[in-house]
Structures are given as structure tokens and as C-alpha cells.
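In: pasting the sequence and the predicted coordinates here, then a few questions.
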Amino acid sequence: MQSLRQLLSALPPLDWLALLLYFAAWVGYAQFAKRHAEARGSLLALTNRVRRQWMLQLTYREMRVLDGAVSQALLSSPSFFASTTILIIGGLLAAIGASEKTSALVLELPFTVQTSALVFDLKLGLLTGIFVYAFFRFTWSMRQYTFGALLVASAPEAGQFRELPPSARETFADRAGAVVGMAAEAFNDGLRGYYLAFPVVAWFFSPWVFLVATGGVIYVLYQREFRSEVLDALRP
């Protein structure tokens, strides 16, 4: 309780405002991207349609070596980021353990704001929390991709699908495409955490830089998910 009171008094009102706007921007943008994905045609929504089409085409193929290779390739990205995130978390925990030395080193950088050790630890703790969140999203993405790979491996042969009702192909494509799409969404959440870690790094300089960086990162995320050139190329 005493540490909380110290923190409340040590952090200036502008920093609290910047921190509140940061979380509001993160949560607000995440909700916006999820609700407007189909209406505005986000990158994730369009690629999910491609994933569903992939699973439908899979039901017509006799040999599915290509599908297995693609499943393995999709799994490699969240696996790489999960491993990298563990290293980042370890580095941040080491920095928290030696916060006095780390704080002195950061304060030697130009334009950094003088803060107490408690506030410095708060900033490092927030960074650590962001990467812990990203790690959980990446590992959940990995698990969902393995579930999708299981569905690919357990799919009936093309000849068997011809003996099943016509709706069997569509049902399989819907189910398998949804699983792989959820894996991609979890991976996207982890990447968003990486992007939104940069404004927290900017917070070490000043709350104004923190606010500007938050707005800049949200703008970049919006442009890439809703206005990018690759999105135009993916549109039918």
C-alpha cells in the first residue's frame, strides 16, 4: 500500500494521462479492428478468406504434401517470435533487478526525463507485461496452428469427399479455416504488442513523446491493416 501511494505521488498527472490514453488507444483500436474487419476489409479478414479457400481446395487434392509444408511454414513465425520474446523478457527482468544501474545508464541518454527509481521500475514493468502478453498470444497461435495441422492431416481423401454429402467440403473448409484464422488472429495480437511496446520505450524520454509515439503507432497499424498496398492486391 505504501509503495502504491509513493507511485501515485511520484508519477506526474501528465504521465498518468499519457498512460491512460495509451491503454485506451490499444484497447480501442483492438476493438475497432475486430468489429470493422469485415465491413472495411482488413488484412486479417481478407487473408482469412484465403485460408478458408485453401482448406476448400485441400479437399480436392489427392496429395497434400504442399498443405503440410504450408502448415509448417505458418507455425514457424509464431515459434520464432515466442523464442525471441522469452529473451526480451529475460533481459527486461535483468534490467529490473539492476534498476539503479539501468536507470543511471538511461538518464545519460540525451533528452531523457529525470525520474525516480520507482517510476523507472514502473516503466520497465509495463514493458515486461507487454512482452509477457505477446508471449502468451504467440504460444496460443502456435497451438492453434497445430490444431489446424491436425485437421489437415485428418481430412478425408478427395475420393472419400466425393462419397460424402456435397456440404461436407464446405463444412470442413469452414471449420478448418476458422481454426487457422484464429491462429492468425492470435499471432496478429502478439505482433501488435510488439508495435505498442515502442511508445513505452518513448516514455523514458518524456510523456509527450509517449503520447506522440502512441498515436504514431496506432496510425501505422491502421494503415497496414486497412490501407496497405498488399491489402489492395489481396482484394478480389
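Out: That came through, no problem. Not measured: the values here are computed from a predicted model.

In: going forward, measure contacts and count neighbours with C-alpha atoms only.
Out: Fine.

In: show me what the longest helix along the chain packs onto, helices and strands only.
Out: Counting by DSSP state H, the longest helix found in the chain is helix 117-154. Counting contacts by 3 or more Cα pairs under 8 Å, 6 or more residues apart in numbering; DSSP states H and E, helix 117-154 packs against helix 2-10, helix 65-97, helix 99-107, helix 167-195, helix 197-203.

In: can you say which helix or strand has residue 160 in it?
Out: helix 158-163 (DSSP states H and E).

In: that helix: which residues count as buried?
Out: 158, 161 (16 or more other Cα atoms under 10 Å).

In: from the chain's centroid, how far away is that helix?
Out: Mean-position distance between helix 158-163 and its chain equals 38 Å (Cα atoms, centre = their mean, to the nearest Å).

In: what does stretch 17-33 give?
Out: 14 Å.

In: ok, the residue sitting furthest away from the middle of the chain to residue 177 distance?
Out: Among residues of the chain, the one most distant from the C-alpha centroid is residue 163; the distance is 41.1 Å, by Cα atoms, centre = their mean. Separation of residue 163 from residue 177 (Cα to Cα, to the nearest Å): 22 Å.

In: now swap in residue 70 and tell me
Out: On the measure of Cα to Cα, residue 70 and residue 177 end up 14 Å apart.

In: which of those two has more neighbours?
Out: residue 177 (23 against 12; other Cα atoms under 10 Å).

In: please tell me I have it right and that one contacts residue 45.
Out: No - contact criterion Cα atoms under 8 Å: residue 177 and residue 45 do not qualify, at 11.7 Å.

In: and here's the other structure:
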Amino acid sequence: MNRVNQVVKMHLRNKFTWFLVPWAILGANFLINAVIALSFNDGETVNTGAVASVFVYAFIAGTLTIKETFPFAIGLSIRRKDYFFGTALTVLLVNSISGIALTILSAIEQATDGWNVNLHLFKIGFLSDLPYIGILGFNILVLVHCFFLGFAISSLHRRFGSISMYIFFTAMLLIGTIGSYTMTHFDLWSDFGHWVADNYMDLFWYMIPLVVIYSLISYGLLRKAAV
């Protein structure tokens, strides 16, 4: 447990990557959109997708974490198992804090009618019917999902090298191309859109087993990864 705590402390020393960068990006988006809404808005509601930048950054952080910390941790004689569990604990801690912050900002945004300028940046429209505890759960789970998706991809690269990335993304491109062609050929896009609209909350819950799968893949790959 002491080694796991060491990994957590190692990660949290880098506050720039874990906290400052994502919130600086989101803060800049907020200021820009607030100025636009204040200067040019004629009373209409301004909906932005800027909050997505936090979730995108969680994915990017997942892809960078191993490169920046794994060799250093192993050099300190930290076991791969301890590195993984320490990193997972850090991810849960950091993204729980981020999820709480996003939920509070969403509540303030709603209470102030869009920061008094009809600006909706933190409020996610299709979650409007959920209680705040549900919105909090959504924020944390999606952030953790995005991180571990990036972490699994980075683990694949660490275990098998650059060639694995070419194979992986080529396979994803082929699957996407074949899937897109099939959907277009059989005119299924409209049905798919309606299905997503009707079942988006079920898709949200599917992220839980996906996080478990990403974690197991990452753990297995890092156990045999070269430093």
C-alpha cells in the first residue's frame, strides 16, 4: 500500500498536467464565450460544446501518462502492479474532483440563468432531467472512461511499440469504413440516430464494463511492458 501511495503522490506532484491545463482550457473557453454572449447576444440562448474539452483532455492525459511516469516509477523500483493501482487511484481522485467542479458550475449556471447572459457551457442538455447526483455520476464516469481508453491505447504502444499503433488504428479505420458503408447502403443512419436518442442512458451505463475492460487490458499489457 505504501508503494501505491508513492505512485499517487508522484502523479499529484504534477499539478500542471492533472489540474491546471484542462481547467485553463475550459476557463479560456468560458471567458471567450462569455464575452461573445455579452457583446453580441440579442437575448437568445447561447449553447456551446466547450465543456467537451475537459473530456477530450482526459483521453489525451490517458495517452500521455504512461510515457511521462512509467519509466520513472519503474526506475524507483516500484512494481508494475503498484504503478497501475496507484495510477487508477489518482485517476479516480482527480476526476471525482473535476466531476464535482463541473456539477457545481452546472448548478450555478442554471441558477443564474446562464451567468446572466444566457450562456450554457457547463449544462449538458440531455441531462437536464437528472438530479444533480446523477449529473455528478455522469461527469465522473465519462471522465474516467475517457482516461482509461487513452491509457489502454498507450499501454498497447508501451507493450508492442509503434507497429501496434499502425495495426490498431488501421483496424479501427477499416471497421469504421465498413460500418459506415453498411449503414449508408442499408439506410440505417436514421434508425440508429433514433435508437441512440431513445437509449442514451443505457449507453451511459455500458461505460462501466468498458472501464473495467480497459483497466484489465492496461494491467495485462503493463505487466510485460518494457521500460
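Out: Thanks, I have it. Because the structure is a prediction, the values reported are computed rather than measured.

In: give me the TM-score for this pair.
Out: Once superposed, chain against chain, the TM-score is 0.32 (TM-score structural alignment, normalised by the length of the second structure); 120 aligned residues with a Cα RMSD of 5.7 Å.

In: re the thing from before, from the contact counts, what lies against the helix holding residue 160 of the first structure?
Out: Secondary elements touching helix 158-163 of the first structure (3+ Cα pairs under 8 Å, 6+ apart): none.

In: what about residue 102 of the first structure, neighbour count?
Out: 16.

In: give me the nearest residue to it, chain neighbours excluded.
Out: Leaving aside its sequence neighbours, residue 102 of the first structure sits nearest to residue 95 (Cα to Cα, 6 or more residues apart in numbering; 6.1 Å).

In: before we move on, the earlier item: got the buried residues for the longest helix of the first structure?
Out: Quick answer for helix 117-154 of the first structure (16+ other Cα under 10 Å): 118-121, 123-124, 127-149, 151-152.

In: residue 168 of the second structure: how many residues sit nearby?
Out: 15.

In: next: the one 5 residues further on.
Out: Residues contacting residue 173 of the second structure under the criterion other Cα under 10 Å number 12.

In: residue ranges of the helices in the second structure, please?
Out: 2-12, 15, 21-40, 52-75, 80-111, 132-160, 162-185, 189-223.

In: so which of the ones you listed is the most surrounded?
Out: With neighbours defined as mean count of other Cα atoms under 10 Å, the helices of the second structure peak in mean count at helix 132-160, which reaches a mean of 21.

In: just want the angle from that helix to helix 52-75.
Out: 50 degrees (axes from the mean of the first three to the mean of the last three Cα atoms, to 10 degrees).

In: which other helices and strands contact helix 132-160 of the second structure?
Out: helix 52-75, helix 80-111, helix 162-185, helix 189-223.

In: export those helices as a markdown table, with columns for distance to residue 150 of the second structure.
Out: Shown next, in a markdown table, are those (distance: least, Cα to Cα, whole Å):
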| stretch | distance to residue 150 of the second structure |
| --- | --- |
| helix 52-75 | 4 |
| helix 80-111 | 12 |
| helix 162-185 | 12 |
| helix 189-223 | 9 |
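
In: to residue 36 of the second structure, which of these lies closest?
Out: helix 80-111 (16.4 Å; Cα to Cα).

In: returning to what we had before: I'd like to know which of the helices of the second structure is closest to residue 120 of the second structure.
Out: Taking these one by one with Cα to Cα, helix 80-111 is closest: 7.0 Å.

In: which residues sit in contact with the spatially closest residue to residue 7 of the second structure that is not a sequence neighbour?
Out: Leaving aside its sequence neighbours, residue 7 of the second structure sits nearest to residue 86 (Cα to Cα, 6+ apart; 5.0 Å). By Cα atoms under 8 Å, 6 or more residues apart in numbering, the contact set of residue 86 of the second structure is 3, 4, 5, 6, 7, 8.

In: how far away is residue 86 of the second structure from residue 193 of the second structure?
Out: Taking Cα to Cα, one finds residue 86 of the second structure at 39 Å from residue 193 of the second structure.

In: pretty sure residue 92 of the second structure contacts residue 142?
Out: No - between residue 92 of the second structure and residue 142 no contact is recorded; they are 11.4 Å apart, counting by Cα under 8 Å.

In: who wins for proximity to residue 46 of the second structure among the helices of the second structure?
Out: helix 21-40 (6.8 Å).

In: find the nearest non-adjacent residue to residue 40 of the first structure, please.
Out: Nearest to residue 40 of the first structure is residue 226, by Cα to Cα, 6+ apart, at 7.1 Å.

In: so how far is residue 193 of the second structure from residue 199 of the second structure?
Out: The value you get for residue 199 of the second structure to residue 193 of the second structure, if Cα to Cα is used, is 10 Å.

In: cool, and residue 37 of the second structure?
Out: 31 Å.

In: ok, residue 205 of the second structure next?
Out: Taken as Cα to Cα, the span from residue 205 of the second structure to residue 193 of the second structure is 18 Å.
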